[in-house]
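**Student:** Sequence isn't available, so here's the structure alone:
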């Protein structure tokens, strides 16, 4: 009996410990797996925007600039965005908020016309370099923002003889925004922020060749007017500097350039008709500096039997010991086009430009082409609204401030902040979406106006970028002229 209980206890002691329940994490089996081979080459680190962008900013700008200047696809993408977002320039249409101002309609119309006239005068005087007008500066601002990641704009006041406006626009190269010597922790990549993350200063070098920096505040402390505008696309929280639009596809564009160059070289070599004389022994080797065919001619003179001719379909018999080998590179470039198309589709997806739009190559159906145009227009419209918000609108507001301060415009109550913002309301318009079937799209616009979901003014801008009021006035003038001609012909 004792042995029985003893064996029972021993058996119980030898049992394995209970198995603990192990949780199987779903992400750890896929995207967060620490053991899969596909993730072994990745660097699983999370950095701040300043670390990721700041450490690579100069290199990204240099490579993006190179691709814009030397790569056909890179240049095409940036110029296509510039042309469709800005075109001949984004025009302003004053649209004051009269619901709050409570002005008479005739006063509203008068103010709109006066602002428009003065604005067109300003657009010719705004360049600090006295070289470009406002619409050409828009193009330069957007191209630099796309290529380098951002464009810095200064708004100094400079009086020039024979000009009405002191407000000027000065563009600053992105490479000049750098940390000063002994920069504090609040200054990263040339941009200084407060405890709340507000940008309180930009540090620019005095020139492109100088390392000495100057601190410029975004707004004047006493006047409150803008000193610096930074036109950039912000993608991350805490981001202070922009990233070139080509950054995600820089490697792809470099590889595509090398592949294209290799194919061009191979095709050029394959097109050549090269002839090599094969030497069977030292006796048939041509001395350095002599023509390889000279020996053949010598053999011909000695034995009078061998003649070598180069021509279409000719067959030559060579002397003993010499042989002709034709160079015929066997390279099949049939897959080049499809491979490049595949790469360009990936590139277009990253840049939000469909393949057909990127290459201006429409071979699909009307519906497919129309869908591509509609899709890319979303991106154009988005970038246009950003440019208006970051560049056009602030300058327009500074322009109105100067006009009122100098007495060029009489805007009752402008000193009141609320009224001032009401006077500064405006709409901006530029290039319109392309039309594949103008008649069909005009009929659609007419229908939208009839049922009340749009207006003549909006449809005029969206169909051809025109001004409804200017069109209406011109139509009235033409109608009167046609009436005068009709009356004269009836006399």
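**Tutor:** Okay, I see it. Everything numeric here is computed off the predicted structure, so don't read it as measured data. Numbering: from 1, shown residues only.
**Student:** CA atoms for contacts and neighbours, from now on please.
**Tutor:** Noted.
**Student:** Would you verify that residue 288 is located in a helix?
**Tutor:** No - looking at residue 288 with DSSP: H, G, I helix; E, B strand; the rest coil, it is coil, so not inside a helix.
**Student:** quick one: contacts for it?
**Tutor:** Residues in contact with residue 288 (Cα atoms under 8 Å, 6 or more residues apart in numbering): none are found.
**Student:** quick one, strands of the stretch 251-400 of the chain?
**Tutor:** Assigned by DSSP state E, counting those that start in this stretch, the stretch 251-400 of the chain shows strands spanning 274-279, 322-327.
**Student:** Ok, the stretch 51-200 of the chain next?
**Tutor:** Under DSSP E, counting those that start in this stretch, the stretch 51-200 of the chain gives strands at 91-94, 150-154, 170-172, 187-188, 191-193, 199-205.
**Student:** Now mean neighbour count too, for these, in a markdown table please.
**Tutor:** Listed next are these as a markdown table, based on neighbours: other Cα atoms under 10 Å:
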| stretch | mean neighbour count |
| --- | --- |
| strand 91-94 | 19 |
| strand 150-154 | 21 |
| strand 170-172 | 18 |
| strand 187-188 | 20 |
| strand 191-193 | 20 |
| strand 199-205 | 20 |
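**Student:** okay if I get the ones you listed as CSV plus distance to residue 489?
**Tutor:** What follows is these, written out as CSV (distance: least, Cα to Cα, whole Å):
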stretch, distance to residue 489
strand 91-94, 40
strand 150-154, 59
strand 170-172, 58
strand 187-188, 77
strand 191-193, 72
strand 199-205, 70
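**Student:** Put this next to the previous one:
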């Protein structure tokens, strides 16, 4: 209310009241204009800046990575979330199923199938060997699991396809993984280089700057520039992350938006656990009419300091301290009463509160509370919906891993087979479309969880009848290769048919022998 309002209200109270009402209506209309409601009193102190992706992300990225790793190691829920994503995305490994586009290449189907079998057998032999790892510690499928976990924990991860000549090894291709911390700015970096990633003046990816060792291990390291692409236009450095903004150079840990919630939830759970333990330790309380200022509580929980122990009174209290054991008989002093201690721990609302927080955390991770905590206590429909929603999230992560890591490595492997003369593909090095057609591949991983396999099988049968799916798609969804299953079933049927014929001959002989006898 300004001076004019007061003056009008003094002369004509009714007009003054109407004036105030009209002003409130006007202010409400003004507040509700636009999406931001920037004049809303609740939001007027919310100061934000329209920063670029680099400004919003890179300034606090090192701190986010460190806190994310700390939560993974020390927070049970954070560790469970990241491991769940790793297990459901990669499982025991993503297996390649070559699907050469033989119509585009102009070759017959039988030749394409033979090439696919050769590539698949050679790739699996290489992938299962530690020779696929530059450090010779893991198989290719182990690298998938490690890379997935490192990516979601740190925000991004890097892989370098290398060529190493090793004694007794035909395939020179091997993969070196890099943790996110090793990609960093060199001293005196230009304005186009941030967080170890350099773009040219046209905004095209140019170089990655990689430290020779982890910066936390030693100060004696150097930073080298690696071109992002080679002469064939293929990537020298594979950068695995999930971008969220246009122009984003580096990934953000998946726990980034919920670090505070996870930390506070961990503190709350720890405090409740400590309180429950302390409550369980206290069996009874001794009430004394002649207790001093310190009282009996001075002997509970913490040792007496050295200064008190020097006094006669403290020694006397120490000697007369009441302790509890099985079958203990307590003899009290005159005026002392023993009172039962009523505990209120564990907190009866603890579970409900934790589950409510887990729902919010799961919503941010796109994983339902049931899947996150591996607890399915609701109805079948609710549990089924939770699994379906989570599976969609895991599929997104799987596709990112396939397209940014698995497929490029597979293409490098096929390239080496052609270069070594083990298989032939005319025009492979000259035409990108031929390379794509020849290296086309489907990656098969673990299938989604099923609460009722019979219902799922019936649904698949109905879709086959309606021609809305294929056996290959159903097999891939379940984590299997249809052609392998088909060949194995065919062999089984042949063996069963042979056994049936042999059994008929045996039965016929037994009957004839019985008649003759």
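**Tutor:** Received the coordinates, thanks. On a predicted model such as this, the values are computed, not experimentally measured, just so you know.
**Student:** now what about the TM-score between them?
**Tutor:** Once the chains are laid over each other, their TM-score by TM-score structural alignment, normalised by the length of the first structure reads 0.86; 455 aligned residues with a Cα RMSD of 2.7 Å.
**Student:** Quick one: closest of the strands of the stretch 51-200 of the first structure to residue 285 of the first structure.
**Tutor:** Of all these, it is strand 150-154 that lies closest to residue 285 of the first structure, at 64.3 Å by Cα to Cα.
**Student:** So which bit of the second structure is that closest one matched to?
**Tutor:** Counting by TM-score structural alignment, strand 150-154 of the first structure pairs with residues 156-160 of the second structure.
**Student:** distance from the matching stretch to the first structure after superposition?
**Tutor:** Following the fit onto the first structure, the mean deviation recorded for stretch 156-160 of the second structure is 0.7 Å by mean Cα distance after the TM-score superposition for the first structure.
**Student:** quick revisit: save the strands of the stretch 251-400 of the first structure as CSV, and put in mean neighbour count and distance to residue 225 of the first structure too.
**Tutor:** Output for those, formatted as CSV (neighbours: other Cα atoms under 10 Å; distance: least, Cα to Cα, whole Å):
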stretch, mean neighbour count, distance to residue 225 of the first structure
strand 274-279, 13, 72
strand 322-327, 12, 72
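**Student:** check contacts around residue 211 of the second structure.
**Tutor:** 182, 183, 184, 221, 222, 223, 224.
**Student:** how about it, what's its partner in the first structure?
**Tutor:** That one, residue 211 of the second structure, aligns with residue 205 by TM-score structural alignment.
**Student:** How about the contacts made by the closest residue to that match other than its chain neighbours?
**Tutor:** Excluding its sequence neighbours, the residue lying closest to residue 205 of the first structure (Cα to Cα, 6 or more residues apart in numbering) is residue 213, at 4.0 Å. Counting by Cα under 8 Å, 6+ apart, residue 213 of the first structure touches 178, 179, 180, 203, 204, 205, 206.
**Student:** And the strands of the stretch 51-200 of the first structure: which comes nearest residue 322 of the first structure?
**Tutor:** Closest among these, using Cα to Cα: strand 150-154, at 66.4 Å.
**Student:** now the closest one against strand 199-205, angle please.
**Tutor:** 90 degrees (axes from the mean of the first three to the mean of the last three Cα atoms, to 10 degrees).
**Student:** Strand 150-154 of the first structure packs against which elements?
**Tutor:** Packing partners of strand 150-154 of the first structure (3 or more Cα pairs under 8 Å, 6 or more residues apart in numbering; DSSP states H and E): helix 134-148, strand 170-172, strand 228-232.
**Student:** Residue 453 of the first structure: which of those is closest?
**Tutor:** Nearest to residue 453 of the first structure, of those and by Cα to Cα, is helix 134-148 at 31.5 Å.
**Student:** Show residues contacting the closest one.
**Tutor:** 60-61, 64-65, 68, 78-79, 82, 86-90, 123-124, 126-127, 150-151, 171, 174, 231-232, 242-246, 387.
**Student:** Could you rerun that using 6 Å?
**Tutor:** Residues from elsewhere that reach helix 134-148 of the first structure (Cα atoms under 6 Å, 6 or more residues apart in numbering): 61, 64, 89, 123, 151, 244, 245.
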